[in-house]
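[1] mind folding the following:
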Amino acid sequence: MSVRLIVLALAFAASTTEALGDDFPILFTNVNVFDGVNEELIENANVFVVGNRIAEVSTEPLAAANARIIDGGGRTLMPGLIDSHVHLMINDAPHLSIYEKPWPYVGAQAVAGAEAMLLRGFTTVRDVGGPVVGLKDAIDQGFVKGPRVLPSGAFISQTSGHGDLATSSAKLSPYFTGIPDKATLFGWGFVADGVPEVQKAAREVLRTGATQIKVMAGGGVSSYFDPLDTTQYTLEELKAIVVEAEHWGTYVAAHAYTDAAVQLCIDAGIKSIEHGPFLTEKTLKRMAKEDIWLSPQAYLFGMTPEELNIVGTPAEPKMRQVNTDSDVVMKLAGKLGVKVAWGTDLFGPPAKQALQPLEFRARARYFSNVEILRQATSLNAELLKLSGLRHPYTEGALGVIEQGAYADIILVDGNPLDDIELMVDPATNFRLIMKDGVIYKNTL
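    All right, here's what the predicted structure looks like:
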């Protein structure tokens, strides 16, 4: 083992003793590296992992004493994937998870769903709504298997907004009845109106461990009472939420579909727009100019009501409108230089969540292979940095293969830069999955 590698190993071991435990360092040999950024692979490379971080990436032979050697066989070694829009606690129809199923059952579903997501190669996710902080803590402490989680906690919605989850218009809101909604009691979301209420809700969300705040700023498909064209919250209310986030060194992400809703969000200082299927060139140009992120869902918004099993529900006509209009936004966003995140929003039963990798195929209509892979790795990691000091994973970089980065690694059969379809079937094509220096799958 060279002096350089001895020094590197000791330095990384000292900083990752708990993660390293009794395990040996790992040396990947004979791999072609996609580093999450560059279009050209680093060919015939070696990647040295000590503890939970990458200690060395080199095209020169590395002699690492006492290391476990993994011969990559010329496969592509790339960063673990990042999904910017998930709801880990919703593993059934939303009304069942929130209102009907026993809480221990919902938790058990979430544990199974988190492990399945990790085994699809997703080593980090941004959860944008739901009581997920406990699951995040259990994953971080090693009780259960799953991706790193940046939780938004309970989402914030106005009365009659996308996050007002009561399913009957005959049911008066808790404001008038004094009876708390189960969605609030269990931390799914807060219905808050007026500046004092939204300030209180934002502070409560941050108090419970959110790394960023999620607000509902416009109509949505799955909600019962708000048409898609509606703008939700006033500028003053949205600004109040942004100020609370900024006081904690983090940011706000907003569910918004229309120009009016998104323009209002930008005016208020919101940094991440979720969905945006009806945006026009004017708004997208402003987003590009002001570095506002767009997290669209190419696969989900192409799914028909029949595929989603929502025919005959209030969501059916909404989804058909999204099917018609969202294609334009996807085509324009990349051309105009908007920062585009990679997110899926495929919450629900396991069979629906398993469609997550199909986002790679759906984006191939709009972006090059390297653009898609960057979105799902280094660019999403850039988005997550907006959480600032609230970001729980800052000892190493995410979404890249470089010295000092977290050892979140996938070994892929073939080269996804040439064939993005390789990413659609992780069960077959992802031969090894490592998160935080721990191997969770190895079929080499």
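[2] contacts, neighbours, all on C-alpha from now
    Fine.
[3] buried residues of the longest helix belonging to the chain, list them for me.
    In the chain, taking DSSP state H as the definition, the longest helix is helix 315-335. Within helix 315-335, the residues that count as buried by 16 or more other Cα atoms under 10 Å are 315-316, 318-320, 322-323, 326-327, 329-330, 332-334.
[4] redo those residues as JSON lines? Include distance to residue 266.
    Output for these, formatted as JSON lines (distance: Cα to Cα, whole Å):
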{"residue": "315", "distance to residue 266": "27"}
{"residue": "316", "distance to residue 266": "29"}
{"residue": "318", "distance to residue 266": "24"}
{"residue": "319", "distance to residue 266": "25"}
{"residue": "320", "distance to residue 266": "27"}
{"residue": "322", "distance to residue 266": "22"}
{"residue": "323", "distance to residue 266": "25"}
{"residue": "326", "distance to residue 266": "20"}
{"residue": "327", "distance to residue 266": "22"}
{"residue": "329", "distance to residue 266": "17"}
{"residue": "330", "distance to residue 266": "19"}
{"residue": "332", "distance to residue 266": "19"}
{"residue": "333", "distance to residue 266": "16"}
{"residue": "334", "distance to residue 266": "19"}
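[5] which parts of the stretch 1-150 of the chain are strands?
    Secondary structure of the stretch 1-150 of the chain (DSSP state E, counting those that start in this stretch): strands at 26-33, 42-50, 53-58, 68-71, 76-79, 81-86, 122-127, 148-151.
[6] quick one on the thing from earlier: quick check, nearest of the buried residues of helix 315-335 to residue 176?
    The closest of the buried residues of helix 315-335 to residue 176 turns out to be residue 315 (Cα to Cα; 26.5 Å).
[7] tell me the contacts of the closest one?
    221-224 (Cα atoms under 8 Å, 6 or more residues apart in numbering).
[8] you'd agree residue 117 is up against residue 149?
    No - with contact defined as Cα atoms under 8 Å, residue 117 does not count as touching residue 149 (11.5 Å).
[9] neighbour-wise, which of these two wins?
    residue 149 (27 against 23; other Cα atoms under 10 Å).
[10] here is the second sequence; please produce its structure so I can put it next to the first one:
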Amino acid sequence: MKRIVLAAFGLLFIVMPATAQQPAPMTAILFQNVRIFDGKSGKLSGPSNVLIKGNIIELISTEDITPERGTIVIDGGGRTLMPGLIDAHWHAMLIRPTPLQSITDDVGYNNIVAGDEANDTLMRGFTTVRDVGGPVFGLKRAIDEGVVNGPRIYPSGAIITVTSGHGDFRQLSELPRKPGTLSRMEEIGGSMVADSPDEVRLRVREQLMQGASQIKLTAGGGVSSPFSPLDVSTFTDAELRAAVEAAENWGTYVTAHAFTPKAIQGA
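    So this is what the prediction gives:
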């Protein structure tokens, strides 16, 4: 029996690598008769053809391009072809619902709504977005794996804030904060409260562990938080430095919400 089992495992190790090494078919798309805006020139190109293979622009030519078998051909009809737009300030989980709805509604429903909005965002021409706060890791994964359509997402994870700072959506009934417990907004990954340099480091590292490409914290007040005056500054210098240090150790950066000159200069 032992020899049979070992032989079976040996067969698996022989067969599986051969299967894994087979490259996935590369999708080719040919745009015909388009005028190109490249983001640099102030003028559109003349009528052109563009061949894309996978995620690489293979060829741009004013001459006809003969498509290979299986190539998807799109007749542009003289319309404009341009690079995908990038939205550097996007909140996947906060575009349609209010902050209150994003916290109190069913998490599954909120993710379905966010997925639908992600598809609409892609159809508006945005192929890349930087999500600056919210529980977006699941949506990013679904888009990356082709489960839903949407733009490429660079996630920040939960907004990191201080008690009563912008992004602290708790109600007065949730005070005082009980050490070792999390509020609803923290449990779902919307915002995390950090009131010391050590807490800031912890929350930053948690977001990076989950896949954050950058960190978002709030250096000043905002209009959507119930107890955060717009003209205040939040986080001490030591807390801000702790966030930056932790992000730099990970090879990335911190982006900050800030309205007033003092908040901007502090960040």
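[11] please enumerate the strands of the stretch 251-400 of structure 1.
    Under DSSP E, counting those that start in this stretch, the stretch 251-400 of structure 1 gives strands at 252-256, 272-275, 293-295, 339-340.
[12] with respect to burial, which of the ones you listed scores highest?
    Mean neighbour count (mean count of other Cα atoms under 10 Å) peaks for strand 252-256 among these, with a mean of 28.
[13] just the residues contacting that one, thanks.
    So strand 252-256 of structure 1 is contacted by 212-220, 241-242, 245, 262, 265, 270-276 (Cα under 8 Å, 6+ apart).
[14] 7 Å - rerun?
    Outside strand 252-256 of structure 1, the residues that touch it by Cα atoms under 7 Å, 6 or more residues apart in numbering are 212-219, 242, 245, 262, 270-276.
[15] likewise for stretch 79-86 of structure 2?
    Stretch 79-86 of structure 2 is contacted by residues 34-38, 125-129 when judged by Cα under 7 Å, 6+ apart.
[16] and if you look at stretch 176-189 of structure 1?
    Stretch 176-189 of structure 1 is contacted by residues 98-99, 129-131, 154-156, 163, 174, 190 when judged by Cα under 7 Å, 6+ apart.
[17] from those, keep the buried residues only.
    98-99, 129-131, 154-156, 163, 190.
[18] return the member of those residues nearest to residue 86 of structure 1.
    Nearest to residue 86 of structure 1 among these, with distances taken as Cα to Cα, is residue 129, at 8.0 Å.
[19] got the contact list for the equivalent of that closest one over in structure 2?
    The alignment partner of residue 129 of structure 1 in structure 2, by TM-score structural alignment, is residue 133. The neighbours of residue 133 of structure 2, taking Cα under 7 Å, 6+ apart as the test, are 91, 156-159, 190, 216.
[20] excluding chain neighbours, what is closest to residue 133 of structure 2?
    Excluding its sequence neighbours, the residue lying closest to residue 133 of structure 2 (Cα to Cα, 6 or more residues apart in numbering) is residue 159, at 4.7 Å.
[21] distance check, that neighbour against residue 2 of structure 2.
    For residue 159 of structure 2, the distance to residue 2 of structure 2 equals 55 Å [Cα to Cα, to the nearest Å].
[22] and what of residue 104 of structure 2?
    Residue 104 of structure 2 is 56 Å from residue 2 of structure 2, by Cα to Cα.
[23] can I get the contacts of stretch 176-189 of structure 1 in CSV with distance to residue 70 of structure 1?
    Listed next are the contacts of stretch 176-189 of structure 1 as CSV, based on distance: Cα to Cα, whole Å:
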residue, distance to residue 70 of structure 1
98, 44
99, 47
129, 38
130, 39
131, 38
154, 42
155, 43
156, 47
163, 47
174, 58
190, 48
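[24] from the buried ones among the contacts of stretch 176-189 of structure 1, which two are the most distant?
    99 and 156 (17.9 Å).
[25] got a quick ChimeraX command for the buried subset of the contacts of stretch 79-86 of structure 2?
    Buried members of the contacts of stretch 79-86 of structure 2, identified by 16+ other Cα under 10 Å, are gathered into one ChimeraX selection as follows:
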select :34,35,36,126,127,128,129
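[26] which one's more surrounded, residue 104 and residue 2 of structure 2?
    Ranked by neighbour count (other Cα under 10 Å), residue 104 of structure 2 and residue 2 place residue 104 first, with 13 against 7.
[27] skip the chain neighbours and tell me the closest residue to the more buried one.
    residue 184 (8.0 Å).
[28] how close does the counterpart of the one you found in structure 1 get to residue 90 of structure 1?
    In structure 1, the residue matched to residue 184 of structure 2 (TM-score structural alignment) is residue 182. Using Cα to Cα, residue 182 of structure 1 is found at 15 Å from residue 90 of structure 1.
[29] so which of those two has more stuff around it?
    A direct count of neighbours by other Cα under 10 Å for residue 182 of structure 1 and residue 90 places residue 90 higher, at 28 against 15.
[30] secondary structure of residue 11 of structure 2: a helix, I assume?
    Yes - assessed by DSSP: H, G, I helix; E, B strand; the rest coil, residue 11 of structure 2 belongs to a helix.
[31] what about it, how many neighbours?
    Residues contacting residue 11 of structure 2 under the criterion other Cα under 10 Å number 11.
[32] ditto for the one 5 residues further on
    Residue 16 of structure 2: 10 surrounding residues under other Cα under 10 Å.
[33] just the element for it, please.
    Using DSSP states H and E, residue 16 of structure 2 sits in helix 2-20.
[34] quick one: distance of that helix to the chain centre.
    How far helix 2-20 of structure 2 lies from its chain's middle: 40 Å, per Cα atoms, centre = their mean, to the nearest Å.
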